[in-house]
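A.B. asks: Sequence and predicted structure below; questions after.
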Amino acid sequence: MRPDILFPLFAALNSLKGVGPRIAALLEKAAGPHVIDLLWHLPREIVDRRERPTIAQALPGKIVTLTLTIGRHDAPSDRRRPYRIQASDPTGSLTLTFFRGDKKYLEQLLPEGSQRIVSGRLDLYNGIKQMSHPDHVHPLDKASEIPDIEPVYPLTQGVTPKVLGKALTAALARVPELPEWLDTAHLARTKWPAWHEALHAAHGPRGPSDLSPLSPIRQRLAYDELLANQLALTVVRRKAKRQGGQSVEGDGSLRRQVRDALPFALTGSQESALAEIFADMASPNRMLRLLQGDVGSGKTVVALMAMLNAVECGGQAALMAPTEILARQHYETIAPLVAKIGLKCVILTGRDKGAARRDSLAALAEGRAPIAIGTHALFQDDVAFRDLKLAIIDEQHRFGVHQRLSLGSKGHRADVLVMTATPIPRTLTMTAYGDLDSSRLTDKPPGRQPIKTVVIADSRLHEVVDGIGRKLKEGAKVYWVCPLVEESETSDLADAEGRYADLCRSFGEAKVALVHGRMKGKEKDAAMARFIDGPADILVATTVIEVGVNVPAATVMVIEHAERFGLAQLHQLRGRVGRGDAASTCILVRAEQLSETARERLRTMAETEDGFLIAEKDLELRGAGEILGTKQSGLPEFRLADIALHGELMRIAHDDARLVLERDPDLTGDRGRKLRYLLYLFERDAAIANLKSG
């Protein structure tokens, strides 16, 4: 149970003084449903109201705080015209302007002949100094109510800074003094404030430096969030490990047969990844491992060898992919290899129905099919295995953490291997996959050629088309990727259907195929078959071909509006070529006008093929949330931490969490009990439920 001292922080927003149901609903849009969410909603800039000049000294465009004598009110007869109030000091005069101003209210706020302190932005209108809708208006005896430094928050429509400010003041009044959960030596080294003090200081910045993510205040709060994340993941991981698994150690007979049939030798990093995987499978603990491999680094072969290890022990293995195209790609690679050694492999996708599906389900339930490949369809209740020993999940970032474990639960504590061809920076690996051990495939299979990448402006598109004509005569196959499916009135981006029509006019309909996400499965398959086996040599596509399409004869990749894609996505698309032994080219077609970030992305693509280097650059340019597509990645959305800026803090939190739980696995020691407050604060209650009570 959450400790009583934290209850006020998890109360609904309308429990705060002055926050009714309407305002609470609006604040919830901006921050979240609870008081604690409002506290995590930090200011992004400040307004400095310390400049207190005379009217003559006041400069247009500046925020100023003035002491004024209020003069004549010019109330318009038509409410649509501005309400103007003349004001002065000994050095000059100005106009206070209110649009749709209420006469009665303004006469009370700014009575003629009174003195008032007024703060806001000064502007010039027809050469006359004016201030529209001042932020603060107070009598002289309440001058202290105007803050010298005022924080500015991200707002949602319908919430004024004043309303948010009052709600935050009420929320901060509820923040309790909690016992310090950080290591004393670490606090002394970093000179960070206590949590309570840091939270108050974050909402009461004294200058621009306090807003920096690297200020001691913000680093302290970011570290708390990262530590809660790492503790929770480590607790879940330890629980999964503690559950125990089964020792899976085959005799190597099937693996030897497949190795002998392969036309190539495995790379050094494939061998070392397999050694780690086999060691995990042989141990009595359950394997939870992430296999990261750059595009074309040979993950499928590693997956197959791991599956065969399970089959050698009389068990079954399943491989799940996020899309039907990718599942069928795996099936077409694996099924022929295992058929040669007498093993049955079945495929299950949403499209497989009727007798074929019933046969596949029966073969899995009876153990006649030791290997299954499929999409989410493998999760379905009617899919049963006789003895699932290994679950492999490909393109893991498309699935959440729960899905990762639910396929594994189809077997008795089955080992779990997750794979991704999206190289992930180390800090993100800790964040999204901190509950997994990690292996990396860093070298390409022998014979793979480097890919030449060129960036050209879209005004030279005709040159690209001419160049493709020459390549087709040499027997090449070409991918042409567009950002949209069809022409849009609101966008000038290239559309796949329009480009398909253009290329058909240039090269003939027989030579061009089209694939996009809105097509039915059978249509997609037919278009892909025309491209792979002929007669089509150009495949116009949206990003549905980003993962899992393997056509070794394809040596040219054209990406239109390349500036609209993220670095990781560009890298994935480029990886569709260079899969055979012929030299390949990737042409990035860009708009004439580019932002600096887009220019930097395209420059990185032209300079390197190293996916891990590209991933680090992507993190730097775009931040963590977008890289993995936070919504479906299982990656937590951080409120206080920024992985791109707080990578070093993440590494420290990662080590800190492991060390704490090694010494105090149930968090019942002195620091452990204090860290439980941290887990509750960041709503990691599930982790606490996983600990033994104490």
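C.D. replies: Yes, it's here.

A.B. asks: from here on, contacts and neighbour counts on C-alpha atoms
C.D. replies: OK.

A.B. asks: Next, count neighbours for residue 691.
C.D. replies: Residue 691: 16 surrounding residues under other CA atoms under 10 Å.

A.B. asks: now residue 184
C.D. replies: By the measure other CA under 10 Å, the count of residues near residue 184 is 9.

A.B. asks: Regarding residue 392, what is its secondary structure?
C.D. replies: Going by DSSP: H, G, I helix; E, B strand; the rest coil, the secondary structure assigned to residue 392 is strand.

A.B. asks: Hmm, it is touching residue 302, no?
C.D. replies: No. Using CA atoms under 8 Å, residue 392 is not in contact with residue 302, being 10.8 Å away.

A.B. asks: And here is the other one:
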Amino acid sequence: MRPDILNPLFQSLTALPGLGPKLAPKVARLIGPAGETAREAAVLDVLFHIPSYLIDRSREAMIATAPEGAIVTLRVRVDRHKATPPGTRAPYRVFVHDESGEMALTYFRAEKGWMEKLYPVGETVLISGKIEWFNGAPQMNHPDHVVPEAEAHKLPRMEPVYPMTEGVTSRLLMKLADAALARLPALPEWLDPAHKAREGWSDFATVLHHLHKPESNAEFADDSPSLARLAYDELLASQLALALVRKSLKTVLQRQNRPTGTIAAKLRAALPFALTGSQEAAIADVLADLAAPNRMIRLIQGDVGSGKTMVALFAAAACVEAGGQAAIMAPTELLARQHAQSIGAIADKAGLRVALLTGSDKGKGRRETLECIASGEVDIVVGTHALFQQSVDFANLTLAVVDEQHRFGVHQRLALTGKGQKTDLLVMTATPIPRTLMLAYFGDMDVSRLTEKPAGRKPIVTVTVSADRLGSIVDRIRLAVAQEGAKAYWVCPLVEESEVSDLAAAEERFQDLRQFFGDDVALVHGRMKPAEKDAAMARFKSGEAHVLVATTVIEVGVDVPDATIMVIEHAERFGLAQLHQLRGRVGRGAKASSCVLLFKGPLGETAKARLNVMRETEDGFRIAEEDLKLRGGGELLGIRQSGMPGFRFVRPEHHGALMETARDDASLILTRDPNLASDRGQALRILLYLFGRDEAIRLIRAG
């Protein structure tokens, strides 16, 4: 149960004055909680939607000397109105003057009566907005604020500017913030007093007041103490939740059976290649964990193409040999099917029974798969999030493998491990992650790193090419297909955060390329039915189609070893981590491969730096570090696209040191007060609710 003191903060947005049923959904979409939390947007989200910067309107200027392009406040007298002539699109103009000269105030689509009321002729008014010069004369388009001289006090002298969306103005957000601040209860302090004093931080309520009613832009600077305090609060909530999850999972297991290694030997005999040294080391780590009395919680961190799936298969084999079942959960259906195919062929030779379960399975086939899982006839189940639905029962689930784990929330991982009484957890990510982000997203998990690529793989030559030369790239691919039977991916740009626009771009390019390649080109995107997607992939794999046009649905896990060309259109629109993932779809066989980054100039500094890094290195860990420097950690793991709750206040590039402190603080707290029962413990429970980590409180109750 949420503490009563928090009720005013978790009220619906419509509890705030001036926010009716029409406007509330727009505000909710802008400020609402991200990721796995299912709650509606609330008053708390208004407080957490902080301004980006501050406009200082405190200094008055004169018309003639006001700097062009600057926001200024002027005290002017209204001279005359020049209304829009009927039937034209000319702007409505109001002419004003002060001691230094005259200027025009310009409005488009203005209503005459309203304008005359706002600017009475002969009256003095205060206006604030941006001065521009047009044909040698100053003008101001749509002033931000207009008040009569007698009401000068109503003009905001320091105006915070909030991130906005269509129909939601900064002015409305200021009003909502005022109302939300008035509802903020006096909360107990959850920070260690000595630490708080050492950092010079104010209390939680004061910090929110400082940010919503700032006195200078210093409040929003990288080293702002107010932002640091909120970032630390958020990190502490996150680290506490991770520590509680880890503690609940790290239970002592009575392991009845131990693997003998018989199935592992059969797997090795079935493999058409030798495992790398780091794969062998990771498998040894996993086997040591499975022999230990504590439940395994291990992260396999390997770059694109380093062979994580094989490690997962050997882990599953060990669990099956000890009398259990294994589940491998992938974030997309395409990747789940891919895993089932690649694992299935080798597993079958070792006598392991593999089944696939996804959300699109229906009817009799699904029922039969569920019955086989429940009866123990299936050893390894590969699937999507469908694996942790209530209808799925396992005979004896002893290992849960979660692939691309940052795409699943904490409660989804708990739901999967909760399918068995003694379930070990192995998580995998292909995104190399800097240490600071490792701590933030995974806590103190045991980590095995895969640092080598399988033997025989050649480096990928990466080039950047202007989009003007698109025709020559098509010609080169045609030549490579004709002479060598080459296969090429063509990835279409992320036009905006919309599957529809992605789809339009992919379909348009597909039609364009058909003019050159005819039926030798296939199309894959996220909105296709699984059977259509499988059919297109099968054509590409078999060589019936040599060019595959795709959206970023192929970013993770798609494995066609003889594909050697990757074209990424509008590469400047992608983040480094995503470019690296996409490039990793080629270079998976023994042939030399190339990656063409098509860009449209002129490039900004960040885009230029990003493309340079891609040209210079294939080292995923270096790429991750550069990505962190270039754009911070917010998108590095693809958090916003994938539904993991991102941080609201934490910027890993600025708050990296706070992560270490928060982790140590959380560890010390739980050592001293494992049930959060002390006064500080009770305050920390409030913190967990504030930052949407209350799932962890259920773990305390569950013991």
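C.D. replies: Cool, got the structure. In this text the structure is predicted, and so the values were computed from the model without any measurement.

A.B. asks: Tell me how the two chains score on TM-score.
C.D. replies: Once the chains are overlaid, their TM-score stands at 0.85 when taken by TM-score structural alignment, normalised by the length of structure 1; 688 aligned residues with a CA RMSD of 3.9 Å.

A.B. asks: picking up where we left off before, okay, residue 392 and residue 302 of structure 1: which has more neighbours?
C.D. replies: Shown here are residue 392 of structure 1 and residue 302; by other CA under 10 Å, residue 392 has more neighbours (27 against 18).

A.B. asks: if I line the two up, what does that one land on in structure 2?
C.D. replies: Using TM-score structural alignment as the criterion, residue 392 of structure 1 maps onto residue 401 of structure 2.

A.B. asks: how close does its match sit to residue 230 of structure 2?
C.D. replies: 34 Å (CA to CA, to the nearest Å).

A.B. asks: Equivalent analysis for residue 573 of structure 2, please.
C.D. replies: Counting by CA to CA, the gap from residue 573 of structure 2 to residue 230 of structure 2 is 31 Å.

A.B. asks: between those two, which one's more packed in?
C.D. replies: Between residue 573 of structure 2 and residue 230, counted using other CA under 10 Å, residue 230 has the larger neighbour count: 20 against 15.

A.B. asks: A helix includes the more buried one, no?
C.D. replies: Yes. The assignment for residue 230 of structure 2 is a helix, going by three-state DSSP.

A.B. asks: what kind of secondary structure is residue 227 of structure 1 in?
C.D. replies: Here residue 227 of structure 1 is helix, with the state taken from three-state DSSP.

A.B. asks: contacting residues for it?
C.D. replies: When contacts are counted by CA atoms under 8 Å, 6 or more residues apart in numbering, residue 227 of structure 1 touches 650, 653, 654, 656, 657.

A.B. asks: of all those, which comes closest to residue 532 of structure 1?
C.D. replies: Checking these against residue 532 of structure 1 by CA to CA gives residue 650 as the nearest, at 44.6 Å.

A.B. asks: which position in structure 2 aligns with that closest one?
C.D. replies: In structure 2, the residue matched to residue 650 of structure 1 (TM-score structural alignment) is residue 659.

A.B. asks: buried set for stretch 575-585 of structure 2?
C.D. replies: Across stretch 575-585 of structure 2, burial judged by 16 or more other CA atoms under 10 Å covers 575, 576, 577, 578, 579, 580, 581, 582, 583, 584, 585.

A.B. asks: Out of those residues, which sit inside helices?
C.D. replies: Judged by DSSP state H, the buried residues of stretch 575-585 of structure 2 include 576, 577, 578, 579, 580, 581, 582, 583 as members of helices.

A.B. asks: if I pick the closest residue to residue 563 of structure 2 other than its chain neighbours, what's in contact with it?
C.D. replies: The spatial neighbour of residue 563 of structure 2 that comes closest, neighbours along the chain excluded (CA to CA, 6 or more residues apart in numbering), is residue 487 at 4.6 Å. Residues in contact with residue 487 of structure 2 (CA under 8 Å, 6+ apart) are 481, 540, 543, 546, 547, 562, 563, 564, 565.

A.B. asks: Residue 412 of structure 1 too?
C.D. replies: By CA under 8 Å, 6+ apart, residue 412 of structure 1 lies in contact with 245, 387, 388, 389.

A.B. asks: And for residue 344 of structure 1?
C.D. replies: Counted by CA under 8 Å, 6+ apart, residue 344 of structure 1 has contacts 335, 338, 368, 369, 370, 371.

A.B. asks: Which pair in these has the greatest spatial separation?
C.D. replies: Top of the distance list for the contacts of residue 344 of structure 1 (CA to CA): 335 and 368, 14.3 Å.
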